[in-house]
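Participant: Quick one, fold the following:
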Amino acid sequence: MGPFDWLPRAPLEPLQLDWLQGVELAVLRLDCIDPLISGNKWFKLTGHLAQAQNARGIISLGGAYSNHLHALAAAGKRFDFPTVGLLRGHPQDTPTVLDLKAFGMQLHWLGYGGYRARHAPDFWLPWREQYPHLHPVPEGGGGIAGALGCAVLVEQVRAQLPALGWTDYDGWWLAAGTGTTLAGLVLAEAGAHTVYGAMAVPDDHGVAQNVESIVQGGYELVDASRGGFAKVDPLLLEFIETTEQACGLPLEPLYTGKALLALKVQIEAGRFTPGTRLIFVHTGGLQGRRGFIA
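Facilitator: So this is what the prediction gives:
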């Protein structure tokens, strides 16, 4: 496979919202890099694809609304390599799953118990036997390889600061599902700026452990899960609608909406003082909102 030399650049845009209270916010629009291979997913994949030079394709895991599998299947179709998806739960035709099929991804449904076993030491053995020529990628494109693929985002932001009239910034703010992108930013920052991860999943999903396995220090995690993964409430949906009307930034309720709402809560609590400059990473995933927002 590969090598793949497609490395899109995401625009950095100022964000004006009433509740910022003097905090300056710029958003790195990873949702704008491509209509299908959107968000941070491609950057995570680049690290794994670099390790898959001797493989014919990729096999990975995700749910029925998985942004990671969606981007992987789209990449496989565009760059002509086979993809296999191991899915949580039982067969269902969500908009995401229909896309996966259209992109040519081979799907296997593991049920819920089978999917929970994904961290077991022998989980991959039968799949390696069935697909010996495919390279396995962890859920969400996680691990050190995925983190290293995201490290380039720091360079992309720094190159665009002059257009904002900024010479520097104080930190990053982004949603954390596995913590892989956050870890990549921490690696690239090397202590220069704090990376704040708004956890879109509860503690028992292992975000802290995932991050700690890659980096030590340089980041903070805050709870943004609103009660659980994929938990959506009227306040969150109202916030997303109000934000889109106010500044035109499209959000989805699983990650970016939760992360930006959590930032609002932190600012209103006095966590960040006026004049603080933050980079908000729009991690994409807009395809997944088809199951939540009409």
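Participant: From here on, just use CA atoms for contacts and neighbour counts.
Facilitator: OK.
Participant: what are the ranges of the helices in the protein?
Facilitator: Using DSSP state H, the helices of the chain run over 41-51, 67-79, 95-102, 111-116, 125-130, 143-150, 152-164, 180-189, 207-212, 234-247, 256-268.
Participant: Distance check, the closest residue to Gln92 other than its chain neighbours against Tyr255.
Facilitator: In this structure, Gln92 finds its nearest non-sequential neighbour in Ala64, 7.5 Å apart by CA to CA, 6 or more residues apart in numbering. Applying CA to CA, to the nearest Å, the value for Ala64 to Tyr255 is 16 Å.
Participant: Name the residue most distant from the centre of this structure?
Facilitator: Glu129 (29.6 Å; CA atoms, centre = their mean).
Participant: Let me see the contact set for it.
Facilitator: Shown in contact with Glu129 (CA atoms under 8 Å, 6 or more residues apart in numbering): no residues.
Participant: likewise Pro202?
Facilitator: Contacts of Pro202 (CA under 8 Å, 6+ apart): 223, 225, 227-229.
Participant: any idea which of those is closest to Phe103?
Facilitator: Phe229 (26.3 Å; CA to CA).
Participant: any idea how far Val97 is from the closest one?
Facilitator: 19 Å.
Participant: who has more neighbours, these two?
Facilitator: The residue with more neighbours, out of Phe229 and Val97, is Val97; 21 against 16, by other CA atoms under 10 Å.
Participant: tell me the contacts of the nearest residue to Glu220 once chain neighbours are set aside?
Facilitator: Residue nearest to Glu220 in three dimensions, not counting chain neighbours: Tyr196, with 4.9 Å by CA to CA, 6+ apart. By CA under 8 Å, 6+ apart, the contact list for Tyr196 reads 171-174, 182, 219-222.
Participant: filter the residues you listed to the buried ones?
Facilitator: 171-174, 182, 219, 221-222 (16 or more other CA atoms under 10 Å).
Participant: To compare with the earlier structure, here is another sequence to fold:
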Amino acid sequence: MSLIHLREALTKKLLVREYSMDACKFYVAHLDAVNHQWGGNKLFKLIGFLEEVSIGDTLVSFGGEHSNHLYALAALADSFRIVVYIRRSYTTQSNVDSRVVRLLRESGVSCHYLASKDYQRARNDEAYRQSLGRIHNASCIIPEGGNGAEAEFGLRLLATKLNHQFVAPTEFHLAAGTGTTARYLAKHLNDRHRLMVTPVVTPSQLGFDELDNAEIAWYQPRKRFAKLRAADELRLAHCADIKLSLDRVYNIHALETLMASNFRGPKCLVHTGGMRSQIANL
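Facilitator: Below is the predicted model of the structure:
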């Protein structure tokens, strides 16, 4: 996908489908369908970082081995020289690349690894990120997950789409990791709507304790992504029955909050993607 194609894809109307499960009718805004291969909220977050760069510039970014952000970033490898710093997960087998890392290498992305301590520094220390960017003469340095103020540009665009496509007051359900998407959707969704945020991390990992114009519904914070209860596995099976594909890390838990909601108007799951970078042994 070129930068031009990305911009065109993000201007199109969102794919919204209606589903029914256990006598509950709800909508799904399929951000995972923004593009045939590439999709999700990560593309909306990326576009704001690319406003001041030129084709052929060097981009430096960061992520784990299964990062949806790095997967999305690989879509732009034909337009930019991309350098990524990766932290290996503690479950990684020696000398075995994840699906995401294989994709990065196949796309021509330059991959480097950081020890856990240095990766934490890259996550939290902008000066350190800048020093790594200077090594590669980077025009743009994108934090882990695209979690910077620049992400507001694309997420405001997403909120505008939801505002236009949902006329009636609607309760939107969104899974949250660091919470960047939740923060800016809460800021730009119309006041007639309601945003329910379901964190999939521990409280210390979420980027805020509370959020204006949104409600946080703690589901079951886990120490390891994709570690599901039997009830979650059953919910995934029911989703498969209605041909709704959800990942095991994020969206399945936001759907659980939606199913438990007593909101009387339309309810919509904001499907942020996540399927493409997921592998069986997460």
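Participant: so what number do they get for TM-score?
Facilitator: Remark: TM-score between the superposed chains equals 0.86 [TM-score structural alignment, normalised by the length of the second structure]; 271 aligned residues with a CA RMSD of 2.5 Å.
Participant: Show me the subset of the contacts of Tyr196 of the first structure that the second structure keeps too.
Facilitator: Retained in the second structure by both residues aligned by TM-score structural alignment, their matches' CA atoms under 8 Å are the following of these: 171-174, 219-222.
Participant: Of these, which is the nearest to Gln92 of the first structure?
Facilitator: Leu174 (30.0 Å).
Participant: Can you verify my assumption that that closest one contacts Phe280?
Facilitator: Yes - applying CA atoms under 8 Å, one finds Leu174 of the first structure in contact with Phe280, separated by 5.7 Å.
Participant: Quick one: neighbours of the aligned residue in the first structure for Glu65 of the second structure, just the number.
Facilitator: Glu65 of the second structure maps onto Ala64 of the first structure when the alignment is built from TM-score structural alignment. Ala64 of the first structure has 23 neighbours, counted by other CA under 10 Å.
Participant: Tell me the spacing between Ala64 of the first structure and Arg289 of the first structure.
Facilitator: Taking CA to CA as the measure, Ala64 of the first structure falls 12 Å from Arg289 of the first structure.
Participant: which residues do those two both contact?
Facilitator: Joint contacts of Ala64 of the first structure and Arg289 (CA under 8 Å, 6+ apart) do not exist.
Participant: In the first structure, which residues correspond to stretch 35-49 of the second structure?
Facilitator: Alignment of stretch 35-49 of the second structure against the first structure: residues 34-48, by TM-score structural alignment.
Participant: Buried residues, the matching stretch. List them.
Facilitator: Neighbour-count burial for stretch 34-48 of the first structure flags 36-48 (criterion: 16+ other CA under 10 Å).
Participant: Those into TSV, with extra columns for distance to Phe103 of the first structure?
Facilitator: Shown next, in TSV, are those (distance: CA to CA, whole Å):
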residue	distance to Phe103 of the first structure
Leu36	10
Ile37	12
Ser38	15
Gly39	18
Asn40	19
Lys41	16
Trp42	16
Phe43	20
Lys44	20
Leu45	17
Thr46	19
Gly47	22
His48	20
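Participant: Which one of those residues is nearest to Ala246 of the first structure?
Facilitator: Nearest to Ala246 of the first structure, judged by CA to CA, of the buried residues of stretch 34-48 of the first structure is Gly39 at 22.1 Å.
Participant: Quick check: nearest residue in space to the closest one, chain neighbours excluded?
Facilitator: Gly284 (3.8 Å).
Participant: Quick one: map that neighbour onto the second structure.
Facilitator: Using TM-score structural alignment, Gly284 of the first structure sits opposite Gly273 in the second structure.
Participant: what about that match, how many neighbours?
Facilitator: Count around Gly273 of the second structure with other CA under 10 Å applied: 24.
Participant: That one reaches Val249, doesn't it?
Facilitator: No - counting by CA under 8 Å, Val249 is not a contact partner of Gly273 of the second structure; they are 10.2 Å apart.
Participant: how far does stretch 158-170 of the first structure stretch from start to finish?
Facilitator: With CA to CA as the measure, stretch 158-170 of the first structure spans 12 Å from end to end.
Participant: Can you give me the buried ones in that stretch?
Facilitator: Per 16+ other CA under 10 Å, stretch 158-170 of the first structure contains these buried residues: 160-161, 169.
Participant: Turn those residues into CSV, including distance to Arg116 of the first structure.
Facilitator: Shown next, in CSV, are these (distance: CA to CA, whole Å):
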residue, distance to Arg116 of the first structure
Gln160, 41
Leu161, 42
Tyr169, 40
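Participant: Just tell me what Glu215 of the second structure corresponds to in the first structure.
Facilitator: Aligned against the first structure by TM-score structural alignment, Glu215 of the second structure finds its counterpart in Glu220.
Participant: any idea how far Leu187 of the first structure is from its match?
Facilitator: According to CA to CA, Glu220 of the first structure stands 14 Å off from Leu187 of the first structure.
Participant: Could you do Pro8 of the first structure as well?
Facilitator: Noted for Pro8 of the first structure: a distance of 20 Å to Leu187 of the first structure, by CA to CA.
Participant: okay, the two: which has more neighbours?
Facilitator: For Pro8 of the first structure versus Leu187, the count of surrounding residues by other CA under 10 Å is larger for Leu187: 20 against 13.
Participant: I figured that one was touching Cys150, is that so?
Facilitator: No - using CA under 8 Å, Leu187 of the first structure is not in contact with Cys150, being 9.3 Å away.
Participant: Pick the one among the buried residues of stretch 158-170 of the first structure closest to Pro121 of the first structure.
Facilitator: Nearest to Pro121 of the first structure among those: Tyr169, at 41.5 Å, using CA to CA.
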